[in-house]
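K.L.:
model the following, please.
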Amino acid sequence: MNSKVDDRVPVLIVGGSLVGLSASLFLGRLGVKHLLVEKHAGTSHHPRGRGNNVRTMELFRVAGVEQLIREAASVLAENHGILQAETLAGMDQEWLFKEIDPGGALARFSPSGWCLCSQNDLEPVLLHRARELGGDLRFGTELVSFEQDADGVTTVLRSRESGEEQTVRADYLIAADGPRSPVRERLGIGQTGPGDLFHNVSITFRAKRLADVVGDRRFIACYLTNPQGAGALLPVDNREQWVFHAPWHPDRGETLEEFTDERCVAHIRAATGVPDLEVEITGKAPWHAAERVAERYGSGRVFLAGDSAHEMSPTGAFGSNTGIQDAHNLVWKLAAVLNGWAGPGLLDTYGQERQPVARATSARASARSAEHRHPGYDAVPGTGRQSNVLAVALGYRYPAGAVVGPDQDGPAVPDRFEANGEPGSRAPHLWVHRAGVRQSTLDLFEDSLVLLTGPGGGSWHAAAQRLAGRLGIPLEAYRISSDPQHELAPEPGSDWAEAYGTKADGAVLVRPDGFVAWRADGAVADAEAVLGDVLRVVLRR
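P.N.:
From the prediction side, this is the model:
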């Protein structure tokens, strides 16, 4: 490898799709200089990966882009639910579920909500904001090779337009380079899981009269079961732009070339039940549903995120959300190590925390595809564990990692969602008032550790302030009470201590990613010693 180094960056991101762009956004928010390279010339043109769950939208809220994303997604804002029908025009139809959040119950648990935003609309928002925050994002640039040593990673990058090569030295590399990740293969990291599940061809098309057939059924997707027209129909603009996922069987020797425009038009007409529907095919893209998880989430200074770390069936959009949440978990740890307030061992907790979540979530995604009888997937539905999707979206937890006192025997993804503030779980949402401004407790968690205490937690509060200075750790301390001298005022009727599973003189330490790192039930004789020990364990100092 060329010994001459042309550029140096703390973090190099390989891959500029949803996960890579999210990693860039999160790094930019924390002020970490980085470079992102993506081999394609621009962001995605194909409307895919559209479901952004409530946890992902919470992360985008804290990162300051939630509203921009909702504006980009406004055309599908009224689309809810999954419909199943023999044909769209026929009478045999049933809603698998009609509302994502029936009755608005989610507002008890989150300041955000689900958002249907196609990848081709979401990626430009992330790209623009990441660049505004100082990120160096280069499209049409590919990773040619990399070598790592004890101090960093030396990479060779190539412009696909000019062929010019550049050697860049990075402290760390994030591989968000997709399911067939060259970086993962270069590291020799294998995968576990059932493997390929089914294959589809995604067909984009224009059909002006289809909106009249759909009528007021504003679905996210409609699964169509007519054998001559099996597939999934997804709206792009609810008017004339649509996507159809048609089953594809390469295992039976079926080739992509067989999906001619004429065949696709006939298939869509059979699926919709409109024999003379005017259909203009505008694009085709093959995709593969699989269930695989990497055996390791990194090696040395190179880390896998998103599809390079895990593949999941698309039903429920768990894959893209899990990938964005990977990036969020990894980025605060990289920032902490690069800025010197955590030990390098903190980075070992990335895979320790995220891999079990991916394994459990990918199994849920496959089960959901079976339950919905996704076109092309022949698996038999199981026992119906899919009812509580909130447990996957908000309830995932870390039984081991940068956490003190978690339930180590509990599952990474529970069957039921409970917001109880236990160590290793997402910190509960509560509305509080800070200097007269109403905000969620989740808005407090991004660029520092946060210690929350109640009116009787003065010793914890003082200990946190002293330790922040003495240890050089970004650690904010907030007291939640109606006392005007305290930093946060609760909403009338809310009980902070009850929500977080502690007492008025207890304390809860929350990580920058909004997960509870540790919890104390009450006051102790030497709060500074106890909290100091916890910080050293969590941050691997």
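K.L.:
C-alpha only now, for contacts and for neighbours.
P.N.:
Will do.
K.L.:
quick one, longest helix in this protein?
P.N.:
helix 348-371 (DSSP state H).
K.L.:
quick one: list the elements packing against that one.
P.N.:
When contacts are defined as 3 or more C-alpha pairs under 8 Å, 6 or more residues apart in numbering; DSSP states H and E, helix 348-371 packs onto strand 280-294, strand 310-311, helix 318-338.
K.L.:
deepest of these, which one?
P.N.:
Among these, strand 310-311 has the highest mean neighbour count (mean count of other C-alpha atoms under 10 Å), at a mean of 30.
K.L.:
run the chain-centre distance for that strand.
P.N.:
Relative to the chain's own centre, strand 310-311 is displaced by 12 Å; criterion: C-alpha atoms, centre = their mean, to the nearest Å.
K.L.:
contact partners of that strand?
P.N.:
By C-alpha atoms under 8 Å, 6 or more residues apart in numbering, the list of residues contacting strand 310-311 from outside reads 179, 289-294, 319, 358, 362.
K.L.:
again, only this time at 10 Å
P.N.:
178-180, 191-193, 195-196, 288-295, 297, 304, 318-320, 322-323, 355, 358-359, 361-362, 365 (C-alpha atoms under 10 Å, 6 or more residues apart in numbering).
K.L.:
tell me how many other residues crowd Leu197.
P.N.:
Applying other C-alpha atoms under 10 Å, we find 17 residues neighbouring Leu197.
K.L.:
so it sits against Asp378, correct?
P.N.:
Yes: the pair Leu197 / Asp378 is scored as a contact, 8.6 Å apart, by C-alpha atoms under 10 Å.
K.L.:
shared neighbours, those two?
P.N.:
Jointly contacting Leu197 and Asp378 under the rule C-alpha under 10 Å, 6+ apart are Ser369.
K.L.:
same question for stretch 218-234: list its buried residues.
P.N.:
Judged by neighbour count (16 or more other C-alpha atoms under 10 Å), stretch 218-234 contains these buried residues: 218-226, 229-234.
K.L.:
next step: the residues you listed restricted to strands.
P.N.:
221-224, 231-234 (DSSP state E).
K.L.:
which parts of the protein are helices?
P.N.:
Using DSSP H, helices in the chain cover 18-29, 54-62, 66-72, 119-132, 182-187, 210-214, 261-272, 318-338, 348-371, 389-393, 458-471, 496-499, 527-538.
K.L.:
could you also give me the structure for this next sequence, so I can compare it with the first?
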Amino acid sequence: MDVPVIVAGGGPVGLTTAFELQSRGVRTLLLERNPSTTRHPKMDVTNGRSMELFRRMGIAEKIRDVAVPRGNPMDVSWVTRLNEWELARFRYPDVESWREEIRANNDGSQPLEPYMRLSQVVLEPLLRGLLEESPLVEMRFGWAVEGFDDDGEGVTVHLREVATGRTERQRCALLAGCDGGGSIIREKLGYAWDGQYNVARFFMVHFRSEARDLLQRFGIAWHYQSPAGSTLIAQDDAEIWTLHCMLPEGADAAAIDPRQLAFDALGREFPIEVIQANPWSPHLVLANGYGRGRVWMAGDAVHQVIPTGGYGMNTGIGDAVDLAWKYAAILQGWGGPALLDSIEAERRPVGRAIVDASRLHMGVRLKIAQAYAPIIHDDTPEGAAARDAYGALIAELGNAENESRGIELDHRYRQSPIVCHECDEPEWRLRDYVPSTWPGMRAPHLFLEDGSAIFDRLGPWFTLVRFTDASAQPLLDAARERGVPVDLLDIRDAHARRIYERDFVLIRPDQHVAWRGDAMPEDPMAVIDRIRGARS
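P.N.:
Sure thing, here's the model as predicted:
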């Protein structure tokens, strides 16, 4: 083998996969066909679940240091146009205020980390820079994966240097396909998309401007939405902005003047430097397979969604962590044959959920658009009445796309072959995370009596949380015999025990629950074999 793992794709999902692998001691080669990190803004929020995972990697605060200032809010505002009237505003706290809310509501329903406003243009260079410091990671930008051969013993990957055409072969034990919507890995595996292509047509104008008298006329906001079909995203609350405008049917994108489009959408002319402008179309699709053998995929290679909700990249971060710890377990020798199969069993239902949720949120926006009438732009009593009614409709329809904790935190691995399942599944809600340690769920975040976060106390691999004085030795001995790394975490905290529901809770490296009980299992070895993928 030339290298244990090759990661195809150097976007946020590929970079996160490589970071997680190297944090587990796995030497990795990352290949990206583009010469540098992205110039396109794409994702503009990192949700609480992704920030929890980045915190576990030790880089959450480094990410916040390059993001929108911690003191800026995440408000979403609806306006007729920026030079006219505000219709409705959904207010969301800044990072520090959100931290206070999380600590005040210590009932297990909150994420450990607040959301973070952050453009992908900023995130990718940061992750790349962190990986450049790792002796375990080699990165080759400007190198494309052309194909691969999985012979059951390893994977031979065919590479091409884009600038020169020079070709090369590299041999690895495992290949991770994080190469985006046009994935060569998915194509070579023979998987197709299920779902709807080209849901709508948009034109993006990514620009620089200090005209905050217009662009922040109603104060700082993350998004300014217009029912006429445009969304303005504040990328840094200072000078970088991204405008997305829905194109009418039959519009010729090639004939669009990006500056004029921005002037028309936002209400007047203003100083502007266009950085990037292009048409684009979102999709609502899910791959009909996530991988097989020694080749598995994550991120946009397996799911693509409308940006409503910000689910694409954030789900990809979860995919990356899931794939990486399982690859590391295989390479360490204690991961069984069902461990790789669990990637699809666990993550594809999550992909289906975000496609469905994204479609649901888009439906809300379409209802708002369908109710649009030009009278809302009139400076008349009739126009004012129409604006009041329209604003009330927007408020009534709500902003679930930025409030759906169930989609973001409550991923349940119901069909997983590496979870010790139970009946009596707790209620699932779109907007709320219902805290539970039902096996397959993400464990609840809590602050303990000493002020520490329970997630910060978990070990790097499996952690057996014990709330009782009873012996945990049978399970620990079984894990030791199989070579499975399990840390014991003793907690004597009545509030935490109530939220965690059992005296013993076994938590995986990705903070999901693998097993729980009020006593040691009758067959501890069977539990260990199941969670390591040795039996289904």
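K.L.:
TM between them?
P.N.:
TM-score of the superposed chains, computed with TM-score structural alignment, normalised by the length of structure 2, equals 0.87; 503 aligned residues with a C-alpha RMSD of 2.8 Å.
K.L.:
returning to that earlier point: dump the ones in strands among the buried residues of stretch 218-234 of structure 1 to JSON lines, plus distance to Pro414 of structure 1.
P.N.:
Shown next, in JSON lines, are those (distance: C-alpha to C-alpha, whole Å):
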{"residue": "Ala221", "distance to Pro414 of structure 1": "26"}
{"residue": "Cys222", "distance to Pro414 of structure 1": "28"}
{"residue": "Tyr223", "distance to Pro414 of structure 1": "28"}
{"residue": "Leu224", "distance to Pro414 of structure 1": "31"}
{"residue": "Gly231", "distance to Pro414 of structure 1": "31"}
{"residue": "Ala232", "distance to Pro414 of structure 1": "29"}
{"residue": "Leu233", "distance to Pro414 of structure 1": "31"}
{"residue": "Leu234", "distance to Pro414 of structure 1": "30"}
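K.L.:
among these, which one lies nearest to Gly20 of structure 1?
P.N.:
Leu234 (25.4 Å; C-alpha to C-alpha).
K.L.:
what's near enough to touch the nearest residue to Val274 of structure 1 once chain neighbours are set aside?
P.N.:
Spatially, and ignoring its direct neighbours in sequence, Val274 of structure 1 is nearest to Ala89 (7.0 Å; C-alpha to C-alpha, 6 or more residues apart in numbering). Shown in contact with Ala89 of structure 1 (C-alpha under 10 Å, 6+ apart): 210, 213-214, 270-274.
K.L.:
do the same with Gln332 of structure 2
P.N.:
Applying C-alpha under 10 Å, 6+ apart, the residues contacting Gln332 of structure 2 are 24-26, 326, 483-484.
K.L.:
got it, and Arg158 of structure 1?
P.N.:
37, 39, 140-145, 164-167.
K.L.:
run the last query once more with 6 Å
P.N.:
By C-alpha atoms under 6 Å, 6 or more residues apart in numbering, the contact set of Arg158 of structure 1 is 141-142, 164-165.
K.L.:
same question for Asp237 of structure 1.
P.N.:
Val75.
K.L.:
look up how far Tyr500 of structure 1 lies from it.
P.N.:
According to C-alpha to C-alpha, to the nearest Å, Asp237 of structure 1 and Tyr500 of structure 1 sit 42 Å apart.
K.L.:
also Ala365 of structure 1?
P.N.:
Separation of Ala365 of structure 1 from Tyr500 of structure 1 (C-alpha to C-alpha): 30 Å.
K.L.:
strands of the stretch 351-500 of structure 1, residue ranges please.
P.N.:
Counting by DSSP state E, counting those that start in this stretch, residue ranges of the strands within the stretch 351-500 of structure 1 are 431-434, 437-440, 449-453, 475-479, 489-490.
K.L.:
next one: the stretch 101-250 of structure 1
P.N.:
115-116, 136-139, 141-148, 153-159, 165-175, 191-206, 221-224, 231-235, 241-248.
K.L.:
just list the residues touching the aligned partner of Leu127 of structure 2 in structure 1, thanks.
P.N.:
Superposed on structure 1 with TM-score structural alignment, Leu127 of structure 2 falls opposite Leu126. Taking C-alpha under 6 Å, 6+ apart, we find Leu126 of structure 1 in contact with Leu21.
K.L.:
counterpart of Gly309 of structure 2 in structure 1?
P.N.:
Checking TM-score structural alignment: Gly309 of structure 2 goes with Gly316.
K.L.:
number of nearby residues for the equivalent of Ala367 of structure 1 over in structure 2?
P.N.:
Matched across to structure 2, Ala367 of structure 1 falls on Leu360, judged by TM-score structural alignment. Leu360 of structure 2 is flanked by 15 other residues according to other C-alpha under 10 Å.
K.L.:
do Ala234 of structure 2 as well
P.N.:
Neighbour count for Ala234 of structure 2, taken as other C-alpha under 10 Å: 25.
K.L.:
who's in contact with it?
P.N.:
222, 241.
K.L.:
now do the one 5 residues further on
P.N.:
For Glu239 of structure 2, the contact set (C-alpha under 6 Å, 6+ apart) comprises 208-210.
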